[in-house]
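Student: Sharing a model that was predicted from the sequence below.
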Amino acid sequence: MDATILMLLLQDGVVNGAIYALIALSLVLVFTVTRVILIPQGEFVAFGALTLAAFEAGTVPGTVPLLLALGAAACAADLVEARHALDARRILRIALRDLVLPGAVAALAYALGPGKPTLALGIALTLAIVTPMGAYLHSIAFRPLEKASVLVLLVAAVGVHLALTGLGLVFFGAEGSRTPPLSDAMLPAGPLSVSGQSLWMIGLTLAIIVALWAFFGLTLLGKALMATAVNRLGARLMGIGPGMAGRLSFSVAAFIGALSGVLVAPLTTIYYDTGFLIGLKGFVAAIIGGLASYPAAAAAAVLVGIIESVAAFEASAFKEVIVFMAIIPVLLWRSARADPVEDEE
């Protein structure tokens, strides 16, 4: 391996790491706020990519009826959750959030989808379709289990992942899809050439990181999420509802996942089950970062991307094994540093 090849591998690793960083950040966000390890995060990535591909093909994506179904189920779940304090204003708010919003998005998709919308409009519609799914999944599957243990929440997350994977096969089929790049430009950088798509990926990742920093540090909603992450009971005593915090964190995670799908779809063919592997690598980065630190998760994601790129060159048959084995020394190190915990009887 000479210096030029090493630079190419590092470039590929940083580009892949940008996607893994987005996944890792969303996993850290959801876990710190709700204690849910969001295994279905990869499905948001796949749904984002396949939804945009459907718009590019001039068809209405299968995520539109899925959005309507999830909205109706979330409306029923929210009404049951608030049954002891229902009034006209709350019913109207739930109906607007769970029925009118997905209905309006679906109407736009059915009106504009067959006409092959422009790339920018297709991306906007994709984000509008996938983002509310996060909040609806929280209301349906995780809000009733908010007091359960992390293990129970993990089992529920696995169940949601399996359900969404099956629905992805039903709505999109087994064929894969790709989308056109956001930019066809090729910029020389010494012995390398940097594609415009790579710059879009890195730039949007940095923009998301800055936006999250500003959101948590400067906005009232962001500070409410941070308070919930630091002390759930204290946040509740200050009037910050766990339901609101959970819906917001899941919505942000779904938005980041859909955006990741839009960015990665031009680089590789996306199938209905591709998101799981991408999400799993983001999960590895989040674990290396401790599932608590956003900067550590982003840095670990770049490291995972570089390890994957080098492993693909040196031992392509064992690329995935090497990437996932990287988590073992980190877990051993954290276990050695952790204080012993006695089992409660």
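Tutor: Structure received.

Student: rest of the way, CA atoms for contacts and neighbours
Tutor: Fine.

Student: list the contacts for residue 225?
Tutor: 33, 216, 245, 249 (Cα atoms under 8 Å, 6 or more residues apart in numbering).

Student: Ok, residue 197 next?
Tutor: By Cα under 8 Å, 6+ apart, the residues touching residue 197 are 181, 182, 183, 184, 185, 263.

Student: cool, residue 54 as well?
Tutor: 60, 61.

Student: Tell me the buried residues within the contacts of residue 197.
Tutor: 181, 182, 263 (16 or more other Cα atoms under 10 Å).

Student: The last one and residue 279, how far apart?
Tutor: So that's residue 263. To residue 279, residue 263 is 14 Å away according to Cα to Cα, to the nearest Å.

Student: same question, the second one
Tutor: Distance check for residue 182 against residue 279: by Cα to Cα, it reads 22 Å.

Student: on that earlier part again, output the buried ones among the contacts of residue 197 in TSV; the columns should cover distance to residue 91 and secondary structure.
Tutor: Formatted as TSV, the entries for those read as follows, by distance: Cα to Cα, whole Å; DSSP: H, G, I helix; E, B strand; the rest coil:
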residue	distance to residue 91	secondary structure
181	43	coil
182	41	coil
263	38	helix
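
Student: a markdown table for the residues you listed, including distance to residue 111?
Tutor: Output for these, formatted as a markdown table (distance: Cα to Cα, whole Å):
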| residue | distance to residue 111 |
| --- | --- |
| 181 | 24 |
| 182 | 24 |
| 263 | 25 |
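
Student: Out of the contacts of residue 197, the closest to residue 324 would be?
Tutor: residue 263 (23.1 Å; Cα to Cα).

Student: leaving aside the residues next to it on the chain, what's closest to that closest one?
Tutor: residue 201 (6.1 Å; Cα to Cα, 6 or more residues apart in numbering).

Student: Residue 18 is in contact with that neighbour, correct?
Tutor: Yes: counting by Cα atoms under 8 Å, residue 18 is a contact partner of residue 201 at 6.6 Å.

Student: who has more neighbours, these two?
Tutor: The residue with more neighbours, out of residue 201 and residue 18, is residue 18; 27 against 23, by other Cα atoms under 10 Å.

Student: Could you report the distance from the more buried one to residue 173?
Tutor: Residue 18 is 28 Å from residue 173, by Cα to Cα.

Student: what does residue 188 give?
Tutor: Counting by Cα to Cα - residue 188 and residue 173 are separated by 39 Å.

Student: Name the residue in these two with the higher neighbour count.
Tutor: residue 173 (13 against 10).

Student: Take this one as well and set it beside the first:
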Amino acid sequence: MNLQIALLLGQDGITNGAIYALLALSLLLVFTVTRILLIPQGEFVTYGALTMASLQAGQPTALVWLLLGLTLADCAMDLYDATRSSRGFRFQKRIVPKLAYALLLLGLLRSLPLAELPMAVQALLTLALVVPLGPQLYRLVFQPLASASSLVLLIVSIAVHVAMVGIGLLMFGPEGARTAPFSEAGLTLGPVTFNAQTLWVIAVSLALIVGLFLFFERSLYGKALRATAVNRLGARLMGISPTLAGKATFALATFIGALSGILIAPITTLYFDSGFVISLKGFVGAIIGGLVSYPVAALGALGVGLIEAFSMFWASTYKEIIVFTLIIPFLLWRSLTSRHVEDDE
């Protein structure tokens, strides 16, 4: 291995590590606020990438029908809760904008020349389709089980992952897809040329990480989410709704996953089931952070990307084994240094 090969591998490692860092932060965010280990986070990545590819091919994506179906189910649950209210039946006004949003997207996808739209508009349409799925899944699947044990939430999360993989196969088919890059330009630094898509991934990842830091440290809503993560009961006594916090974290995690899919779709071919392995590598970074520390999780995910890239050169056959084996020493270390035992709530 010479210097040029090492720099090229480092470029790939940083690009992959930036995506893994975003996924690690989103997994950590959802877990600390809701105690849910979001196994289907990778499906939001593939949904974002494959939806973007469908729009660029000029095909009205079937994802809008999934969005419409989940919206109808969400509205039906709102009506059901209204009928059981002790204050009598009151029509939920939020049902109207929910239905209007889904029907508006359906009309836009049926009328717009999708393949001729600017790439930025295609990306916005993709995010508009994918991001609402997160809060809807929380409302339909996890909110009724919010007080259940962590084991039950994990089992339900795995079931949602399996269902979303099957739905992805039904909507997008078994063929992989790759989208057009944002730009064909590049940046040459010495013996290495950074392509524009790599620079986009790194820049957007850094912007999101800084934005998340400012959101949680400076904004009122970010502090409310942090309070919910520290003490759900105390946050509720202070007027912070755990339900709203759960929906907000799912929306943020879905946004990060869909945006990650849009960013990496021009770099690698993604299939309907590619998200699980991608999210697992983000999970390794989150474990390195102890499912507590955001900066350590981001650095750990970046290290996972670098180790994966160099493993492809030295032992490509065992690349995945090497990456996932990283989790063992950190689990052992945290087990040996733990000074207390968590009681079941």
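Tutor: Right, received. Where do you want to start? All values derive from a computational prediction rather than experimental measurement.

Student: Next secondary structure after the helix or strand containing residue 203 of structure 2?
Tutor: Per DSSP states H and E, residue 203 of structure 2 falls inside helix 196-218. Remark: after helix 196-218 of structure 2, the chain's next helix or strand is helix 220-230, criterion DSSP H and E.

Student: how far apart are the next helix or strand after that following helix and its match in structure 1?
Tutor: Using DSSP H and E, the helix or strand that follows helix 220-230 of structure 2 in sequence is helix 232-237. Superposed on structure 1, helix 232-237 of structure 2 shows a mean distance of 0.5 Å to its aligned residues (mean Cα distance after the TM-score superposition for structure 1).

Student: Packing partners of helix 232-237 of structure 2?
Tutor: helix 220-230, helix 242-264 (3 or more Cα pairs under 8 Å, 6 or more residues apart in numbering; DSSP states H and E).

Student: and the angle from the very next helix or strand once past the last one to helix 242-264?
Tutor: On the C-terminal side of helix 242-264 of structure 2, the nearest following helix or strand under DSSP H and E is helix 275-288. For the pair helix 275-288 of structure 2 and helix 242-264, the angle between their directions (axes from the mean of the first three to the mean of the last three Cα atoms, to 10 degrees) equals 120 degrees.

Student: For helix 275-288 of structure 2, name the packing helices and strands.
Tutor: Against helix 275-288 of structure 2 (3+ Cα pairs under 8 Å, 6+ apart) you get helix 3-34, helix 41-56, helix 294-314, helix 319-325, helix 327-337.

Student: Average offset of it relative to structure 1?
Tutor: Looks like 0.8 Å for helix 275-288 of structure 2 (mean Cα distance after the TM-score superposition for structure 1).

Student: which other residues reach that helix?
Tutor: Helix 275-288 of structure 2 is contacted from outside by 19-25, 27-28, 39-46, 294, 296-302, 304, 323-324, 326-327, 330-331, using Cα under 8 Å, 6+ apart.

Student: now swap in stretch 101-118 of structure 2 and tell me
Tutor: 55-61, 64-65, 67-68, 71, 122, 129.

Student: CSV for those, including neighbour count?
Tutor: Shown next, in CSV, are the contacts of stretch 101-118 of structure 2 (neighbours: other Cα atoms under 10 Å):
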residue, neighbour count
55, 23
56, 22
57, 14
58, 16
59, 15
60, 20
61, 22
64, 21
65, 16
67, 22
68, 20
71, 24
122, 21
129, 25
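
Student: Identify the residue nearest the geometric centre of structure 2.
Tutor: residue 257 (2.8 Å; Cα atoms, centre = their mean).

Student: Next one: the residue nearest to that one when sequence neighbours are not counted from residue 287 of structure 2, what distance?
Tutor: Nearest residue to residue 257 of structure 2, sequence neighbours excluded (Cα to Cα, 6+ apart): residue 45, at 4.6 Å. Relative to residue 287 of structure 2, residue 45 of structure 2 is positioned 20 Å away (Cα to Cα).

Student: Which helix or which strand is home to residue 61 of structure 2?
Tutor: Per DSSP H and E, residue 61 of structure 2 falls between elements, in no helix or strand.

Student: For it, give me its contacts.
Tutor: By Cα under 8 Å, 6+ apart, the neighbours of residue 61 of structure 2 are 51, 54, 55, 109, 171.

Student: likewise residue 180 of structure 1?
Tutor: residue 266.

Student: Which position in structure 2 pairs with residue 56 of structure 1?
Tutor: By TM-score structural alignment, residue 56 of structure 1 lines up with residue 56 in structure 2.

Student: Okay, that match and residue 38 of structure 2: tell me how far apart.
Tutor: Using Cα to Cα, we find residue 56 of structure 2 at a distance of 29 Å from residue 38 of structure 2.

Student: Check residue 181 of structure 2 too.
Tutor: From residue 181 of structure 2 to residue 38 of structure 2 the distance is 29 Å (Cα to Cα).

Student: for residue 65 of structure 1, helix, strand, or coil?
Tutor: helix (DSSP: H, G, I helix; E, B strand; the rest coil).

Student: For it, which non-adjacent residue is spatially closest?
Tutor: The nearest residue in space to residue 65 of structure 1 (Cα to Cα, 6+ apart) is residue 106, at 7.7 Å.

Student: So which bits of the helix or strand containing that neighbour are buried?
Tutor: Assessed by DSSP H and E, residue 106 of structure 1 sits inside helix 101-112. For helix 101-112 of structure 1, burial by neighbour count (16+ other Cα under 10 Å) applies to 101, 102, 103, 105, 106, 109, 112.

Student: and if you look at stretch 155-168 of structure 1?
Tutor: 156, 157, 158, 160, 161, 162, 164, 165, 167, 168.

Student: Verify the stated contact: the fifth one with residue 39.
Tutor: In other words, residue 161 of structure 1. Yes: between residue 161 of structure 1 and residue 39 there is a contact under Cα under 8 Å: 6.2 Å.

Student: What about residue 286 of structure 2, how many residues nearby?
Tutor: 31.

Student: Map it onto structure 1.
Tutor: By TM-score structural alignment, residue 286 of structure 2 lines up with residue 286.
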